[in-house]
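Visitor: Got a predicted structure here, sequence first:
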Amino acid sequence: MPYVQIRKLPGSEDVEAPRKMSQQASGYDLFAAVEEEVTLTPGARALIPTGIALAMPEGLEAQIRPRSGLAIKYGVTCLNTPGTIDADYRGEIKVILINLGQESFTVKRGERIAQMVFQTVPPTELAWVEELDETARGAGGFGHTGR
């Protein structure tokens, strides 16, 4: 099991640490470390701090994903989803929230705002070639198989 170091940043000692909400949950819920409430009007977005920083081993990434409850109940989701936290990043984890709903939504300190899922990243190298091998699909994309 990979070992991920986590650090609470100064001023966020009262904000809950990321945690899984059930025994078999894939993601750790992240909590807002806003100093003051942030109100997102419909269509508005904001960068919400979590008050934590991570140190992951090489070959691991953290993905920041929306919480389904916020999405279905309020239309609040994450932009740049999934957001990637690279293994060599040591800054504060922040979440870009957007309100796609029809009413304003207020983010309060300590509120669950997103989830963080860890994934392995295999080592890869790009190999430049003149031609790619053929497949049945070819270059078809963007709905080429129908609605």
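Guide: The structure has been received and is ready for your questions.

Visitor: Please count neighbours and contacts with C-alpha atoms only from this point.
Guide: Will do.

Visitor: distance of the spatially most central residue of the chain from Tyr28?
Guide: Centroid check for the chain by Cα atoms, centre = their mean gives Ile64 as the closest residue, at 1.2 Å. Distance, Ile64 to Tyr28, by Cα to Cα, to the nearest Å: 9 Å.

Visitor: next, the one to line up against it:
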Amino acid sequence: MHLRLLKLHPNAIIPKYQHEGDSGVDLHAIEPVAIAPHKTALIKTGLAAEIPIGTELQIRPRSGLALKQSVTVLNSPGTIDANYRGEIGVILINHSDTVFEVKAGMRIAQMVMVPVMHLDITVVDKVSDTSRGTGGFGSTGT
């Protein structure tokens, strides 16, 4: 699938796959940002995209950043709709007790293109019964 990217900032780094078979490409920060403990920050990538209709871009955490630094994407996965043309930003949260320093050029998240199915919504008076019924959070045990 083809993705058209626009560099909005001279420090923007075009994402690429790190290894053959990777699902996502890495997004990079364009400027340094200090994220205080237990706080969030919007990290700029300096990129805008022309996303094909019928797809979305998902912004996902980098596992190493989450494991080693306790920093992750807050709204994971973040959705970038096909009709959005603004700068791609990444909302990071620092779950640690120390300041996390984002450096310019640092890989901060992964971006994956996925197909989107549009809903045909029908309002009904009742939904069908299942063996699970209305059992929700924790209803199947621990």
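Guide: That came through, no problem. Keep in mind the model is a prediction, meaning the values are calculated, not measured.

Visitor: What TM-score do the two superposed chains give?
Guide: Here the TM-score for the pair of chains, by TM-score structural alignment, normalised by the length of the second structure, is 0.96; 142 aligned residues with a Cα RMSD of 1.0 Å.

Visitor: what is in contact with Ile64 and Tyr28 of the first structure at once?
Guide: Both Ile64 of the first structure and Tyr28 are in contact with Gln115, Met116, Val117, where contact means Cα atoms under 8 Å, 6 or more residues apart in numbering.

Visitor: Just the buried ones from those?
Guide: By neighbour count, with 16 or more other Cα atoms under 10 Å, those hold Gln115, Met116, Val117 as buried.

Visitor: what secondary structure does the last one sit in?
Guide: Meaning Val117 of the first structure. At Val117 of the first structure the chain is in strand, as set by DSSP: H, G, I helix; E, B strand; the rest coil.

Visitor: Test my guess that it contacts Gln63.
Guide: Yes: at 5.1 Å, Val117 of the first structure counts as touching Gln63 under the criterion of Cα atoms under 8 Å.

Visitor: returning to what we had before: how much space between the residue nearest to the centre of the first structure and Thr106 of the first structure?
Guide: Counting by Cα to Cα - Ile64 of the first structure and Thr106 of the first structure are separated by 20 Å.

Visitor: And for Arg90 of the first structure?
Guide: 28 Å.

Visitor: got it, and Gly143 of the first structure?
Guide: 36 Å.

Visitor: and what of Leu132 of the first structure?
Guide: Leu132 of the first structure is 50 Å from Thr106 of the first structure, by Cα to Cα.

Visitor: The two: which is more packed in?
Guide: In this view Leu132 of the first structure and Thr106 are compared by other Cα atoms under 10 Å, and Thr106 has more residues nearby, 13 against 8.

Visitor: Which element, helix or strand, includes that one?
Guide: strand 105-107 (DSSP states H and E).

Visitor: how far apart are that strand and its match in the second structure?
Guide: Once fitted to the second structure, strand 105-107 of the first structure is off its aligned match by 0.4 Å on average (mean Cα distance after the TM-score superposition for the first structure).

Visitor: what range in the second structure matches that strand?
Guide: Matched against the second structure by TM-score structural alignment, strand 105-107 of the first structure falls on residues 100-102.

Visitor: Okay, and the closest residue to Glu101 of the second structure other than its chain neighbours sits in which element?
Guide: Closest residue to Glu101 of the second structure apart from its sequence neighbours, by Cα to Cα, 6 or more residues apart in numbering: Ala34 at 4.6 Å. Secondary-structure assignment from DSSP H and E places Ala34 of the second structure in strand 33-35.

Visitor: what's the mean distance for whichever helix or strand comes after that strand versus the first structure?
Guide: Counting by DSSP H and E, the next helix or strand C-terminal to strand 33-35 of the second structure is strand 40-44. Compared with the first structure after the fit, strand 40-44 of the second structure shows a mean deviation of 0.5 Å (mean Cα distance after the TM-score superposition for the first structure).
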